[in-house]
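Just the structure for this:
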Amino acid sequence: MAGSSFGEQFKITTFGESHGEAVGVIVDGVTPGLELDIAYIQKQMDRRKPGQSSVTTPRKEYDKVHILSGIFEGKTTGTPLFIILYNSDMRPSAYDDIEKLFRPGHADYTYLHKYGIRDHRGSGRASGRETAGRVAAGAVARKLLEHSGVSIAAYTKEIGGIKCETYAEDEIEKNAVRACDPVAAVKMIEKIEELAARGDSCGGIVECRIRGVRPGIGEPVFDKLDADLAKAMLSIGAVKGIEFGAGFAAAAMLGSEHNDQMNQEGFLSNNAGGILGGISTGEEIVFRVAVKPTSSISLPQQTVNLEGVDQTISTVGRHDPCICPRIVPVIEAMACIVLVDHYKRQAAMHDQRLVDLL
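The predicted model follows:
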């Protein structure tokens, strides 16, 4: 399937369907000799897995990591890593009643028109379950980045119109919505539960902060660091928009306000979000993504069947009423993958110092 691979020097290829036997990823370009504990990958998988709380899908997938190749005696060999995650709680029969209907907000209609066939079992390849492989690959990338002093943290900034008013990084993993404001988190959870009880869903905004990236990372003009980060984020099914630094607010600013002036100590502001001309500045890289409301809702909606006849559909099943909490580790994973790829591209160009790190 074209489009299932991402990256150049550090390349991932995901595979599998939502209600098939398994999902997973092949990772090529992993530096040999990297000490890699399965438990390290599993920790990230546990952050993404379903069934975590009342605001996530009740589907029970343990996403136990199995590495079939690319590692020997706890160290990577430099050959492709093959990571597989077996599905254990599939219920494809739950979709039999809507097999011939197009679900609003889903890729049913477009997949059928592209391929002439589609897997109707929980969206098949278009399901959010595909992202499990990304998180596994992202954990490998994160391990590589640790050697360069790079840290990545994403968190929920807004859900259903409720915005975080404070930023407390140590609170992010302490609440069910992974919000950076514990007070706002309580309101967000109440909002999600209220909508779920009515059979509806909501979206939100997730922000990501990346620290420790050295200046000079990025490949102009078509492979800018922000361009590749944008592609990575927009490749996640639920993401509908992205902005860096000041973002869309820059449209209302003056040049004198938006420009990040400098003195001998460095930049005086960071409206650029840590990237200028597609190349990292050394400042914190900051971006935000817009996450759409979950498409699968039980409220009756208008649609058509395969013959184009008007129908009413209600999507009953195990779905996240809000995708934000579980998309946070996916966003972090894709950011890690992009950064490792760009660090390796920089090293391949001329900087031997980076080869030793990555």
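
Please count neighbours and contacts with C-alpha atoms only from this point.
Will do.

Residue 170 - how many residues pack around it?
For residue 170, the number of neighbouring residues by other Cα atoms under 10 Å comes to 10.

Now do the contacts for it.
residue 180 (Cα atoms under 8 Å, 6 or more residues apart in numbering).

how close does it sit to residue 332?
For residue 170, the distance to residue 332 equals 16 Å [Cα to Cα, to the nearest Å].

and the next element down the chain from whichever helix in the chain runs longest?
The longest helix of the chain (DSSP state H) is helix 324-349. As assigned by DSSP states H and E, the chain's next helix or strand after helix 324-349 is helix 352-357.

buried set for that next one?
354, 357 (16 or more other Cα atoms under 10 Å).

Mind giving me the packing neighbours of it?
Other elements packing on helix 352-357 under the criterion 3 or more Cα pairs under 8 Å, 6 or more residues apart in numbering; DSSP states H and E are helix 324-349.

what separates the helix or strand encompassing residue 227 from the chain centre, distance-wise?
Using DSSP H and E, the element containing residue 227 is helix 225-234. Averaging C-alpha coordinates over helix 225-234 and over its chain gives two centres that are 11 Å apart (Cα atoms, centre = their mean, to the nearest Å).

Show me which residues of it are buried.
225-230, 232-234.

cool, and stretch 232-250?
232-234, 236-239, 242-246, 250.

Could you do stretch 150-163 as well?
150, 152-160, 163.

how about the strands in the stretch 151-300 of the chain?
151-159, 162-163, 204-211, 239-244, 262-263, 266-267, 275-276, 279-280, 285-291 (DSSP state E, counting those that start in this stretch).

and for comparison, fold this next one:
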Amino acid sequence: MSGSSFGTLFRISTFGESHGPGVGVIVDGVPPGLPLSEEDIQLEMNRRKPGQSEVTTPRQESDRVHILSGVFEGLTTGTPLGIVLYNQDMRPSAYDDIRELFRPGHADFTYLAKYGIRDHRGSGRASGRETAGRVAAGAVAKKLLAQRGVSVTAYTLRAAGISCESFDPAVIEKNPMRACDPVAAEKMVARVKELSEIGDSVGGIIECRIQGVPAGLGEPVFDKLDAELAHAILSLGAVKGIEFGSGFACADMRGSEHNDWMDSEGFLSNNAGGVLGGISTGQEIVFRAAVKPTSSITVKQKTRNIRGEEREIVTEGRHDPCICPRIVPVMEAMAAIVLADQFMRQEARGRKNQA
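Predicted coordinates:
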């Protein structure tokens, strides 16, 4: 089906289903000579894989990386990079009872409406498992960005109605919520577990900070840097909104408050989130994304079947009570993919960015 590829010069195409043999990605445009190993990619996959903690799905997948093509003697060859992760803990029979039912909040109804056929086993391509291929590609993009001094850091800013009150990047990978505030993280975990025990789920907000991007990156007017980042992040099934810099708060600000003034040293504020006119300003790029509650819950809900008959449904299986911790590395990956592509597009025109 169309719609499974993203990017222009650094281009990815993901494949595979949640309960099929495996998932993976083809990455085209990786320059030759980049040192790359399966272990490099595995580090990122381990952050996304299921079964990490008490606030993630108990499904057990090692997500072991297998590079099929594009690397020779530890270096990329410049040819398409093929990566596959074989599924190990599939349980398609868990979905037999809802084969003909539409799960509220899922893509069951819309996939059937579009294609006339759907994979009822954990949503098929609409499953969050599809993002494994994105994270693998993002690991490659991150290596390219590191050569340019660029870093991408995402974290849970809010979940289960609880917001972080402090920011400490050192604690993000040390708590199961991947929150930037350890005190808030404990409260989030307690609330997620409480609601999970009654079969419900929660959403949250992920913030992403990108450092080291020079001024001048972006392709106006339709491929603006913030537009491409928004495209990438909103392509994630759980994301329902995105904002940059001061975001929606700008609706209540005056121009004199929102405009990022400048002096001889540079910008005095960053309400624009590091992007003006679709082009990077050289400041930190900051965006936040709203993540919906996991759709698969065991709370009884109203729905209908494929014949239009009203039914009640309880979605059994193994699902994340909160998607936030595992979507953090996915958002980082998508942001890295966008930036790698934008750098290549800028450099292809023979122009170096202004520092």
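
Superpose the two chains and report the TM-score.
TM-score for the superposed chains, counting by TM-score structural alignment, normalised by the length of structure 2: 0.99, backed by 354 aligned residues with a Cα RMSD of 0.9 Å.

one step back: can you name the two of the buried residues of stretch 232-250 of structure 1 that are farthest apart?
Distance extremes for the buried residues of stretch 232-250 of structure 1: the farthest pair is 237 and 250 at 26.5 Å, using Cα to Cα.

need the contact list for residue 283 of structure 2.
211-215, 270, 273-274.

ok so, going back, any chance of JSON lines for the buried residues of helix 225-234 of structure 1, columns distance to residue 181 of structure 1?
Shown next, in JSON lines, are these (distance: Cα to Cα, whole Å):
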{"residue": "225", "distance to residue 181 of structure 1": "29"}
{"residue": "226", "distance to residue 181 of structure 1": "27"}
{"residue": "227", "distance to residue 181 of structure 1": "29"}
{"residue": "228", "distance to residue 181 of structure 1": "29"}
{"residue": "229", "distance to residue 181 of structure 1": "25"}
{"residue": "230", "distance to residue 181 of structure 1": "26"}
{"residue": "232", "distance to residue 181 of structure 1": "26"}
{"residue": "233", "distance to residue 181 of structure 1": "23"}
{"residue": "234", "distance to residue 181 of structure 1": "26"}
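
if we can go back for a sec, tell me which of the strands of the stretch 151-300 of structure 1 lies nearest to residue 102 of structure 1.
So among these, strand 239-244 is nearest, using Cα to Cα, at 20.4 Å.

what's the average distance of the closest one to structure 2?
Superposing on structure 2 places strand 239-244 of structure 1 at an average distance of 0.1 Å from its equivalents, by mean Cα distance after the TM-score superposition for structure 1.

who's in contact with that strand?
Strand 239-244 of structure 1 has contacts (Cα under 8 Å, 6+ apart) with 226, 230, 233-234, 272-273, 285-292.

repeat that with 10 Å
203-208, 226, 229-231, 233-234, 248-250, 270-275, 285-293, 323-324, 327, 331 (Cα atoms under 10 Å, 6 or more residues apart in numbering).

Now which of these would you call buried?
203-208, 226, 229-230, 233-234, 250, 270-275, 285-293, 323-324, 327, 331.

For the buried residues of stretch 150-163 of structure 1, which two are the farthest from each other?
150 and 160 (31.4 Å).

Spell out the residue ranges of the helices in the stretch 101-250 of structure 1.
108-115, 131-146, 182-197, 225-234 (DSSP state H, counting those that start in this stretch).

Give the other helices and strands that the last one contacts.
When contacts are defined as 3 or more Cα pairs under 10 Å, 6 or more residues apart in numbering; DSSP states H and E, helix 225-234 of structure 1 packs onto strand 5-6, strand 239-244, strand 275-276, strand 279-280, strand 285-291, helix 324-349.

Run the chain-centre distance for stretch 140-149 of structure 1.
With Cα atoms, centre = their mean as the basis, stretch 140-149 of structure 1 stands 17 Å off its chain's centre.

Which residue range of structure 2 does it align onto?
The counterpart of stretch 140-149 of structure 1 in structure 2, using TM-score structural alignment, spans residues 140-149.

ok, and for the matching stretch, which residues are buried?
By 16+ other Cα under 10 Å, the buried positions in stretch 140-149 of structure 2 come out as 140-145.

Check the gap between the spatially closest residue to residue 187 of structure 1 that is not a sequence neighbour and residue 249 of structure 1 for me.
Spatial nearest neighbour of residue 187 of structure 1, excluding adjacent residues (Cα to Cα, 6 or more residues apart in numbering): residue 162 at 7.3 Å. As for residue 162 of structure 1, its distance to residue 249 of structure 1 is 19 Å (criterion: Cα to Cα).

how many other residues sit next to residue 18 of structure 1?
Neighbour tally, residue 18 of structure 1, other Cα under 10 Å: 23.

close enough to count as contact, it and residue 95?
No - judged on Cα atoms under 10 Å, residue 18 of structure 1 makes no contact with residue 95 at a distance of 11.9 Å.

where do the contact lists of the two overlap?
Contacts common to residue 18 of structure 1 and residue 95, judged by Cα under 10 Å, 6+ apart, are 120-123.

and those as a markdown table, adding distance to residue 263 of structure 1 and neighbour count?
As requested, those are arranged in a markdown table below (distance: Cα to Cα, whole Å; neighbours: other Cα atoms under 10 Å):
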| residue | distance to residue 263 of structure 1 | neighbour count |
| --- | --- | --- |
| 120 | 58 | 24 |
| 121 | 57 | 21 |
| 122 | 54 | 27 |
| 123 | 52 | 20 |
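
from those residues, which ones fall inside strands?
Among those, no member falls in strands (criterion: DSSP state E).

between these, which is nearest residue 311 of structure 1?
residue 120 (17.0 Å).

need the contact list for the closest one.
Neighbour list for residue 120 of structure 1: 18-19, 92, 95-96, 98-103, 107-108, 111-112, 126 [criterion: Cα under 10 Å, 6+ apart].

What about those residues, which one has the most neighbours?
Most neighbours among the contacts of residue 120 of structure 1, by other Cα under 10 Å: residue 103, with 25 neighbours.

returning to that earlier point: quick one, which of the helices and strands packed on helix 225-234 of structure 1 gets closest to residue 78 of structure 1.
Comparing these under Cα to Cα, the one sitting nearest is helix 324-349, at 13.8 Å.

What strand or helix carries the closest residue to residue 310 of structure 1 other than its chain neighbours?
Of all residues not flanking residue 310 of structure 1 in the chain, residue 304 sits nearest, at 4.4 Å (Cα to Cα, 6+ apart). For residue 304 of structure 1, the enclosing helix or strand under DSSP H and E is strand 301-304.

so what secondary structure elements neighbour that strand?
Using 3+ Cα pairs under 10 Å, 6+ apart: strand 301-304 of structure 1 touches strand 310-313.
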